[in-house]
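J.: Structure, please.
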Amino acid sequence: MLVDSHCHLDFPDFQSRLAEVLAAAEAAGVERMVTISTHVARFDAYRAIAEAHESVFFTVGTHPHNAAEEPDVPADRIVALSGHPRCIAIGEAGLDYHYDKSPRDVQQRVFRTHIEAARESGLPLVVHARNADEDMIDILSDEMRRGRFGAVLHCFSSGQRLAEVGVELGLYVSFSGILTFRNSEEIRRIAALVPRERLLVETDAPYLAPVPHRGKTNEPAYAAHTARTLAEVAGVSEAEIAKMTTDNFYRLFSKAAQVDGIAIVP
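T.: Below is the predicted model of the structure:
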C-alpha cells in the first residue's frame, strides 16, 4: 500500500474523470490520498470529495499564493472546520517567494495563523516552501519555541539546511515527482540524508508528473514512480519504502489512522 500524501483532486483536471483517476490509483497500489486545500472558502468542495470516496482524506487552509485573497481567516475558524472526521491536517500554508503572488508580509502572517490552528487543533500542518528557506527556518524555529506542532515540508525542493532544521524540529519531509527528474541530483542527495522514519511520498497532482510521465497531467497513481526512486535513494526495496512511508503517514496524520483503525507504531 502507498499513500499519496498531497494532491489536488478538486482541480479542473480531474473534474470529469475523478472516478477513473481513483480507480487507476487503486490499481497502482495507492490506496489513500489526501486532497489538499488551497482556499478555506472551498472547504465544501474538499469535504464533498472525501465524503464520497473512502480512499480520500482532506485538509483545510490557504495556499501562500492565495494569502492575499484570504488574509484574515482566524485560526479558530480553521480549527472549527478541521473538526470534520475526514479533515486530517491544516494547510497547505507557507511561503512562496518564487512567484510572490501574495505580498511576503501577508504570506508570513497567514502562515503563522495556520501554525496557530495546527497547534490548537492538534493536527499536523502541511507546509509549502519555495525560494524562502531563511524566512521559513526563522518562522518554524520561532513558532516551535512558542509551542510544538506537527508538520510536513511538502514537495521538498529547498536546500539541505531547511531539511536539516525541519528534521531537528520534528517535521517530516515529503518528496514528489521532482525526485525522479534527471537534473534533481541535489534533491536525491538530500532525500538520502532524511531519516527514514520522516519520509513521505506525494504527487502534488496535477503538477510535477514523475518520469516516465513527465510533461503529462500528474495523478495519484504516479506516486508509485516517485516511491520507486525514493527506494533506490534510501537503499531499500519498493515494498520496504511502501510500508515505511505508509507507516510514517499514519504516524504524522494520526487522525487518518483513527479513521482507518490503524494502530500507530511509535
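
J.: can we go C-alpha only for contacts and neighbour counts from here?
T.: Fine.

J.: State which strand of the chain is the longest.
T.: Assignment by DSSP state E gives strand 87-96 as the longest strand of the chain.

J.: Does anything pack onto it? Which helices or strands?
T.: Secondary-structure packing of strand 87-96 (3 or more Cα pairs under 8 Å, 6 or more residues apart in numbering; DSSP states H and E): strand 56-60, helix 104-121, strand 125-130, helix 254-260.

J.: got a list of contacts for that strand?
T.: The contact list for strand 87-96 (Cα atoms under 8 Å, 6 or more residues apart in numbering) reads 36-38, 47, 57-65, 78, 82, 104, 107-108, 110-111, 114, 117-118, 123-132, 136, 253-256.

J.: Please determine how far the closest residue to residue 156 other than its chain neighbours is located from residue 4.
T.: Distances taken as Cα to Cα, 6 or more residues apart in numbering put residue 175 closest to residue 156, at 5.4 Å, once the chain neighbours are dropped. Look at residue 175 and residue 4: by Cα to Cα, to the nearest Å, they are 10 Å apart.

J.: Now do the shared contacts for the two.
T.: With Cα under 8 Å, 6+ apart as the test, residue 175 and residue 4 both reach 201, 202.

J.: Next, the second sequence, to be compared with the first:
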Amino acid sequence: MTLIDTHTHLQEDGYDGDLPETIARAAEAGVHTMFVVGIDRATSEAAVALAEQHSELFAVVGVQPNYAHQTAPDDRDRITELAAHLHVVAVGETGLDHYWDYAPHDLQEEWFRWHLDLSRACGKPFIVHCREAEADTVRVMQDAADADGLPPGVMHSFAGDAETARQCLELGLHLSFSGMVTYKKNKELLAVAADCPADRLLVETDCPYLVPTPKRGKVKRNEPAFVAFTLDKIAEARGVPASELAALTTANARRLFALTG
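T.: Sure, this is the predicted structure:
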C-alpha cells in the first residue's frame, strides 16, 4: 500500500533524536509522503526547512487559533512569503478552538478569515483546526465564500457530527480522519468516516498526538507509520479492502494538494 499522512508535526522537539528513523519506519508502512504542519511562524519556518531536507516531506504554513494572540506584527507577511515556497502545499492550520480558549474568539476569527484569503490568493488549499467550535467554524467559512465558493480545504482530524460533516462537504471541503476513529467511544465518528464521500476522504495521524488503537497506551508518541491503523479501521467500517482505501485516499490527497511525480 501507498499512503499519505496529511497532517503531522514532525518539527516538534520529540522527533529531534530520531527523525530519519521515523521517516524510514513510515516508508516501511507504505507512508512515503507526509505533510508537516505549522502552528505559528517558527514552526511554519521549521516545516519548510524539513521539507527542503527530506523529499518525503511537504510543508503547511500558518497560525493555529490557539497561538493567534502570540503573533508579531510582521507574521502575516512572513507566512505569506512562506506560502509561496515550492515545498508548501497548503495554508494552515487555521480555524477556531473554543476548548482551550487561549486566544479571544474575535481574534481567532480574524486570523481564520485572513488564512482563507491567503489560500485564495496563493492558490493552495487551507487546513482547518476545529475544537468544540463547529457552528462558528462553519459560519465563518460560509461568510467567506464568494460567488465561486471557497478555495479547496480540509477539516483536519475531523471530530464533528454527521450534520457538521454535511455542512462542510456542501462547502466543498475534504474530511481528514485521525486515530480518534479507532477509539471505542467514537463509534459515531467512525460512522461519519464510513459515510464520507469517497472523493473527499483523507487520513492523517496529527502526530505526535492521537495515538491510534492498538498502539494507544503502549507508546507515548504517535508517528506517521501508525496512519495505517486509522486507514484499516475506516476500511473495515466501509466494507472495502484496506489496499483499495489506501489507493483512494492517496489519489484524493495527490489531487487536492497538486502533488506530482
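
J.: who touches residue 2 of the first structure in this structure?
T.: Neighbouring residues of residue 2 of the first structure by Cα under 8 Å, 6+ apart: 29, 30, 31, 32, 223, 224, 242, 243, 245, 246.

J.: Keep only those of those residues that are in strands.
T.: 30, 31, 32.

J.: burial of residue 89 of the first structure, as a residue count?
T.: 32 (other Cα atoms under 10 Å).

J.: what does residue 253 of the first structure give?
T.: The tally of other residues near residue 253 of the first structure (other Cα under 10 Å) stands at 21.

J.: repeat for residue 109 of the second structure
T.: Using other Cα under 10 Å, the number of residues around residue 109 of the second structure comes to 20.

J.: and if you look at the one 5 residues further on?
T.: Other residues within reach of residue 114 of the second structure by the criterion other Cα under 10 Å amount to 15.

J.: one step back: for the helices and strands packed on strand 87-96 of the first structure, state which one has the densest average packing.
T.: Ranked by mean neighbour count, these are led by strand 56-60 with a mean of 29 (mean count of other Cα atoms under 10 Å).

J.: what residue of the first structure matches up with residue 194 of the second structure?
T.: For residue 194 of the second structure, the aligned residue in the first structure is residue 192 (criterion: TM-score structural alignment).

J.: and the gap between that match and residue 32 of the first structure?
T.: From residue 192 of the first structure to residue 32 of the first structure the distance is 25 Å (Cα to Cα).

J.: ok, the two, which is more surrounded?
T.: Remark: of residue 192 of the first structure and residue 32, residue 32 carries more neighbours, 23 against 17, as counted by other Cα under 10 Å.

J.: tell me the contacts of that one?
T.: By Cα under 8 Å, 6+ apart, the contact set of residue 32 of the first structure is 2, 3, 4, 5, 55, 56, 57.

J.: Not counting its neighbours along the chain, what's nearest the fifth one?
T.: In space, and not counting its chain neighbours, residue 55 of the first structure is closest to residue 32: 4.7 Å by Cα to Cα, 6+ apart.

J.: And that neighbour, how far from residue 214 of the first structure?
T.: Residue 32 of the first structure sits 22 Å away from residue 214 of the first structure, going by Cα to Cα.

J.: Tell me the counterpart of residue 113 of the second structure in the first structure.
T.: Alignment note: residue 113 of the second structure maps to residue 112 in the first structure; criterion TM-score structural alignment.

J.: list the contacts for that match?
T.: Neighbouring residues of residue 112 of the first structure by Cα under 8 Å, 6+ apart: 139, 143.

J.: ok, which stretches of the first structure are helices?
T.: 18-27, 43-52, 75-81, 104-121, 133-146, 160-168, 185-193, 223-234, 238-252, 254-260 (DSSP state H).

J.: Just send the ones you listed back as CSV, with distance to residue 154 of the first structure too.
T.: Output for the helices of the first structure, formatted as CSV (distance: least, Cα to Cα, whole Å):
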stretch, distance to residue 154 of the first structure
helix 18-27, 20
helix 43-52, 19
helix 75-81, 20
helix 104-121, 14
helix 133-146, 13
helix 160-168, 11
helix 185-193, 12
helix 223-234, 14
helix 238-252, 12
helix 254-260, 17
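
J.: The nearest residue to residue 45 of the first structure once chain neighbours are set aside: neighbouring residues, count only.
T.: Leaving aside its chain neighbours, residue 45 of the first structure sits nearest to residue 10 (6.8 Å; criterion: Cα to Cα, 6+ apart). When neighbours are defined as other Cα under 10 Å, residue 10 of the first structure has 19 of them.

J.: what do you get for residue 81 of the first structure?
T.: Neighbour tally, residue 81 of the first structure, other Cα under 10 Å: 17.

J.: what residues are up against it?
T.: Shown in contact with residue 81 of the first structure (Cα under 8 Å, 6+ apart): residue 60.

J.: next one: residue 111 of the second structure
T.: Applying Cα under 8 Å, 6+ apart to residue 111 of the second structure gives the contacts 63, 65, 68, 94, 95.

J.: The third one against residue 107, yeah?
T.: Okay, so that is residue 68 of the second structure. Yes: counting by Cα atoms under 8 Å, residue 68 of the second structure sits close enough to residue 107 to count as a contact (6.7 Å).

J.: what residue of the second structure matches up with the residue nearest to residue 156 of the first structure?
T.: Taking TM-score structural alignment for the superposition, residue 175 of the first structure sits opposite residue 177 in the second structure.

J.: Quick check, its match in contact with residue 203.
T.: Yes: at 4.9 Å, residue 177 of the second structure counts as touching residue 203 under the criterion of Cα under 8 Å.

J.: Need the overlap of contacts for the two.
T.: residue 230.

J.: quick revisit: out of the helices of the first structure, nearest to residue 153 of the first structure?
T.: Of all these, helix 160-168 sits nearest to residue 153 of the first structure, with 7.6 Å by Cα to Cα.

J.: quick check: angle from that closest one to strand 125-130?
T.: Per axes from the mean of the first three to the mean of the last three Cα atoms, to 10 degrees, the angle that helix 160-168 of the first structure makes with strand 125-130 is 170 degrees.

J.: What's the average distance for helix 160-168 of the first structure when superposed on the second structure?
T.: Mean deviation of helix 160-168 of the first structure relative to the second structure after superposition (mean Cα distance after the TM-score superposition for the first structure): 1.1 Å.

J.: what does that helix contact?
T.: With contacts defined as Cα under 8 Å, 6+ apart, helix 160-168 of the first structure is touched by 133, 134, 136, 137, 153, 172, 173, 190, 194, 198.

J.: The residues you listed: which two are farthest apart?
T.: Counting by Cα to Cα, the most remote pair of the contacts of helix 160-168 of the first structure is 134 and 198, 21.4 Å apart.
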